[in-house]
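**Student:** here is my input, please return the structure:
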Amino acid sequence: MPLHVIILAAGQGTRMRSSLPKVLHPIAGRPMLEHVLDAAAVLKPEQVHVVIGHGADQVQSCLAHRAVRWALQEQQLGTGHAVMQAMPAIPDTAEVLILYGDVPLISPSTCRALVEGLAHADLALLTVELADPHGYGRILREDGGRVVGIREEKDCTPAQRAIREVNTGLMAVRAGALRAWLANLSRDNAQGEYYLTDVVGMAAQQGGVAAVVAGDVDEVAGVNNRAQLAHLERVYQARQARRLMDEGVTLADPARLDVRGRVTPARDVFIDVNVVLEGEVVLAPNVTIGPGCVLKDVVLGEGAEIRAHSLLEGARIGAGSIIGPFARLRPGTELADHVHIGNFVEVKASRIGPGSKANHLSYIGDAEVGAACNIGAGTITCNYDGANKHKTIIGDDVFVGSDTQLVAPVTVGSGATIGAGSTITNDVPEGVLALSRSPQVAREGWRRPRKQR
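**Tutor:** Just a heads-up that it's a prediction; the model follows:
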């Protein structure tokens, strides 16, 4: 049977106290809703339907890159009503998996277990046992353990409130049966809403319910306020830290790492405290990342060392290279093996050859630097004329003295030396010494101006 996924994402989330729709609040730098979409995508459904309401335009704009069908819930009349908005596009022959946009840590394996539960019943329900079930709908079972319904807390008797097994809201249902049950929902309850949970009682009366018990409370936890959001952020990060350690990474403190993308590590990588990894990060064996570094869309070669408080984005770093401390590599940076980029050096859209060094206080932008070059402190490639970017080309074995300005477009030949304090505006031939200095003058008898007392 074809699988359709419905994700309910229409709620306002008033307890978040935010103008941002609740499902767009981030976990690991990405909207909660996107995490749910990722889990659903693993099952390869025929169609994903996202029911939106509050902040619908914002949600659609933020996730316009996802291949989903949007269904608008104009009035907030409960979860049952929300599901009704998606049903017109779902055939009766389909299986339907219902997820929530504010339950971001749901796993593909649990989603699959729910769908597989439909082999035994028309409805498979995900439940969980909580030490404190306050606020959740209770699972009602008969003496033999068969699920017979769900009772929302506001409608519970005192005895029912004592039940610790609760409804997570996640379920899988055969579409034809679901359509019939939704047509029989009533708003005759404390909230005046169409409860999706009421279909469980209907299913129990017409053949039974397959209950799937979640083993992880955090996996099915919803987010209603910022404290819960922060809690799930740390749960997510703890899982990422454990995965990296299982793959051979040493973390100085697993609680002080943030992964906001996909990290592909090799063995014997060391990551110090307060490191943030974003986008696609690939770490070769024996890489070392110092404290306070931020890496986004970076590939590090074997034995590369990123020293403290460096920021790397869109860069490829060769084996044995040393970056930092306090260095910045911007998109388009490609460093060959054994390159040194030191403190307060910025590199952007440049390629630097093997063994070259820029150890202090320099800017290298839109440049091609050869092998075994030394870029002195305070060197600047003047690549921007106010309208266009221009290229600086430096050959092999070039020595650039401190406080040099290379005014692009300019080429410096291999083996050339640039004297300190020079402003280079013309091409420099191979093997020469290039200087551009004003004559030094010493004036005898000169007196420095003094303030009158």
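
**Student:** rest of the way, CA atoms for contacts and neighbours
**Tutor:** Fine.

**Student:** and the helices in the chain?
**Tutor:** Along the chain, counting by DSSP state H, helices occupy 32-41, 56-62, 79-86, 108-116, 158-161, 175-183, 198-205, 226-246.

**Student:** can you redo those as a markdown table, where the extra columns are distance to residue 142?
**Tutor:** Formatted as a markdown table, the helices of the chain follow (distance: least, Cα to Cα, whole Å):
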| stretch | distance to residue 142 |
| --- | --- |
| helix 32-41 | 32 |
| helix 56-62 | 41 |
| helix 79-86 | 24 |
| helix 108-116 | 21 |
| helix 158-161 | 12 |
| helix 175-183 | 21 |
| helix 198-205 | 11 |
| helix 226-246 | 33 |
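
**Student:** centroid-nearest residue for this protein?
**Tutor:** Taking Cα atoms, centre = their mean, the centroid of the chain lies closest to residue 260, which sits 3.3 Å from it.

**Student:** and that residue, how far is that from residue 154?
**Tutor:** 39 Å (Cα to Cα, to the nearest Å).

**Student:** got it, and residue 160?
**Tutor:** 11 Å.

**Student:** same question for residue 136.
**Tutor:** Residue 136 is 9 Å from residue 154, by Cα to Cα.

**Student:** more neighbours, the two?
**Tutor:** Between residue 136 and residue 154, counted using other Cα atoms under 10 Å, the more crowded position is residue 136 (20 against 13).

**Student:** contacting residues around the more buried one?
**Tutor:** 152, 153, 166, 167, 168 (Cα atoms under 8 Å, 6 or more residues apart in numbering).

**Student:** I figured the first one was touching residue 134, is that so?
**Tutor:** It refers to residue 152. No. Using Cα atoms under 8 Å, residue 152 is not in contact with residue 134, being 10.5 Å away.

**Student:** look at those two and report which has more neighbours.
**Tutor:** When residue 152 and residue 134 are compared for neighbours, residue 152 comes out ahead with 21 against 14, by other Cα under 10 Å.

**Student:** let's see this one next, to set against the first:
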Amino acid sequence: MATALIILAAGQGTRMNSDLPKVLHRLAGAPVLVHAMTVGASLEPERTVIVAGHEAEAVTRAAKAHDETAEVVIQAEQLGTGHAVAQALPALKGFTGKVIVLYGDTPLIRPETLDALAKSPAGITVLGFTASDPRRYGRLIVAGDRLERIVEYKGATEAERAVRLCNSGVVAVESALLNELVAGLTNDNAAGEYYLTDIVAAARKRGITADIVICDEAETLGVDTRAQLAQAEAAFQARARAEAQENGVTLTAPETVFFAFDTVVGRDTVISPNVVFGPGVTVESGAEILPFCHLEGCHISRGARVGPFARLRPGAELAEDVHVGNFVEIKNAILDEGVKVGHLTYLGDAHVGEHTNIGAGTVTCNYDGVSKHRTEIGAHAFIGSDTMLVAPVKVGAGALTATGSVITEDVPDDALAVARSRQVTKSGLARKLFDKMKAAKAKRQKEI
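**Tutor:** Alright, predicted model coming up:
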């Protein structure tokens, strides 16, 4: 059956104590909302509708940046979850299939859980969990093996509050039925809100089946506070580390490695302690990431070795068997097979040919204060230590730059470029200068 998503993301999240909407706070390098959109996308929905409210423009930008096909509708007044879904339904006009309602602040639901919801044959299927501490969750009231109704905590009796089976808020409903049930909602309750949960009792009165899919409580964690954001981060990282190890990745100190929401690491890669992945990183099989590296927006090929203390920024492309050593930063640069960049170097806006060696302290001077410029280095070249490559500039294949050179002109293939002043040595002058400076210092101190 075809599916569509409605993702509720209109709340302000006052308990976050932030100017930023709660769904835009970052988890594993991406807004919490993006996590909800990503798991929803696993169903390959025909349509995705985001319901925004507080700071709607910012929420829209984040949603569109992740999925430009997503449609955003506005809930000007926050009058409850049922009211929020009502704002989204016109955007689903003409859709026939199952609608799944998700929450933009609930980022940890697994794809297999959503798949079970989508495949449920019941008219309405609710995602539930057994709570360790039910607190103020809505309760799922069951008769036999069927869900009869959902009771919000505020309106529940003591007997109903004793029930430990709780409502996550996530629900799957056939589209035509959802339109009918939402149209019939009222706000005759203790909070004066239109509860989406009331559709279960309404459907049961009509003889429509309602079912429950049970998930682990950890999947339903909502991010309403900074503490819950930290909980969600810890849960995400624990899950990501376990999945990496199951997929054949070696983590020598798993608790110190932090993945982004979209990190891809191939098997037989070894990741050392204190490595942080930002968004957009792919590491192929058999690579090695040494301690204290920060990687973002880069691609690392098979057999490459990175670190320790290396930083790869967006656009860094490392081919097979490349070595990037300590205190090296790579940005928007392609390093071909076998390139070695041992230490203390910055390569930005550059292309380095295969098996070239980059000496310590090399810098591609790519920015002139207005524009970025590119450096091209050919294959099998040797860039001497402390070379400044003033872009735009090209160094040919097999060429050599002398240590301490400032290269401002292109260097032909197989040529040697020396760009430094000739050394001048004055015998005995150092002692005379030191004696003069010490005498001047002693005179100043005496005057004081």
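
**Student:** can you give me the TM-score here?
**Tutor:** Here the TM-score for the pair of chains, by TM-score structural alignment, normalised by the length of the second structure, is 0.88; 426 aligned residues with a Cα RMSD of 2.3 Å.

**Student:** coming back round to it: mind putting the contacts of residue 136 of the first structure into JSON lines with distance to residue 25 of the first structure?
**Tutor:** Converted to JSON lines, these look like this (distance: Cα to Cα, whole Å):
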{"residue": "152", "distance to residue 25 of the first structure": "27"}
{"residue": "153", "distance to residue 25 of the first structure": "27"}
{"residue": "166", "distance to residue 25 of the first structure": "25"}
{"residue": "167", "distance to residue 25 of the first structure": "24"}
{"residue": "168", "distance to residue 25 of the first structure": "20"}
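
**Student:** which two in those are spaced the farthest apart?
**Tutor:** 153 and 168 (13.2 Å; Cα to Cα).

**Student:** more neighbours: which of these two?
**Tutor:** For residue 153 of the first structure versus residue 168, the count of surrounding residues by other Cα under 10 Å is larger for residue 168: 25 against 18.

**Student:** contacts only, for that one.
**Tutor:** So residue 168 of the first structure contacts 126, 127, 128, 136, 220, 221 (Cα under 8 Å, 6+ apart).

**Student:** quick check: the farthest pair among these?
**Tutor:** 126 and 136 (13.1 Å).

**Student:** name the residues contacting each of the two.
**Tutor:** With Cα under 8 Å, 6+ apart, residue 126 of the first structure and residue 136 have common neighbours 167, 168.

**Student:** follow-up on the earlier one: so the residue nearest to the centre of the first structure touches residue 277, yeah?
**Tutor:** Yes. Under the criterion of Cα under 8 Å, residue 260 of the first structure makes contact with residue 277 at 5.9 Å.

**Student:** circling back: among the helices of the first structure, which is nearest residue 300 of the first structure?
**Tutor:** Per Cα to Cα, nearest to residue 300 of the first structure of the helices of the first structure: helix 226-246, 15.8 Å.

**Student:** ok, residue 300 of the second structure to residue 265 of the second structure distance?
**Tutor:** 9 Å.

**Student:** okay, those two: which has more neighbours?
**Tutor:** residue 300 (27 against 22).

**Student:** which residues are in contact with residue 241 of the first structure?
**Tutor:** 251, 254, 255, 257.

**Student:** how about the nearest residue to whatever residue of the second structure lines up with the first one, chain neighbours excluded?
**Tutor:** So the one you mean is residue 251 of the first structure. Aligning on TM-score structural alignment places residue 251 of the first structure opposite residue 251 in the second structure. The shortest distance from residue 251 of the second structure to any non-neighbouring residue, by Cα to Cα, 6 or more residues apart in numbering, is to residue 271 (5.0 Å).

**Student:** residue 26 of the second structure too?
**Tutor:** That would be residue 32: by Cα to Cα, 6+ apart, it lies 5.8 Å from residue 26 of the second structure.

**Student:** hang on, the earlier thing: between residue 260 and residue 277 of the first structure, which contacts overlap?
**Tutor:** Contacts common to residue 260 of the first structure and residue 277, judged by Cα under 8 Å, 6+ apart, are absent.

**Student:** what's the end-to-end length of stretch 313-320 of the second structure?
**Tutor:** First-to-last distance for stretch 313-320 of the second structure - Cα to Cα - comes to 18 Å.

**Student:** for it, which outside residues touch it?
**Tutor:** 280, 295-304, 329-338.

**Student:** tell me the gap between that stretch and the middle of its chain.
**Tutor:** 18 Å (Cα atoms, centre = their mean, to the nearest Å).

**Student:** in that stretch, what counts as buried?
**Tutor:** 313, 314, 315, 316, 317, 318, 319, 320 (16 or more other Cα atoms under 10 Å).

**Student:** residue 75 of the second structure: which of those is nearest?
**Tutor:** Nearest member of these to residue 75 of the second structure, counting by Cα to Cα, is residue 314, at 36.0 Å.

**Student:** trace residue 282 of the second structure over to the first structure, please.
**Tutor:** Using TM-score structural alignment, residue 282 of the second structure lines up with residue 282 in the first structure.

**Student:** and residue 88 of the first structure? What does it align with in the second structure?
**Tutor:** Checking with TM-score structural alignment, residue 88 of the first structure has residue 90 as its match.

**Student:** my guess is residue 50 of the first structure contacts residue 68, does it?
**Tutor:** Yes. With contact defined as Cα under 8 Å, residue 50 of the first structure and residue 68 form a contacting pair (6.8 Å).

**Student:** tell me which of those two has more neighbours.
**Tutor:** Ranked by neighbour count (other Cα under 10 Å), residue 50 of the first structure and residue 68 place residue 50 first, with 28 against 16.
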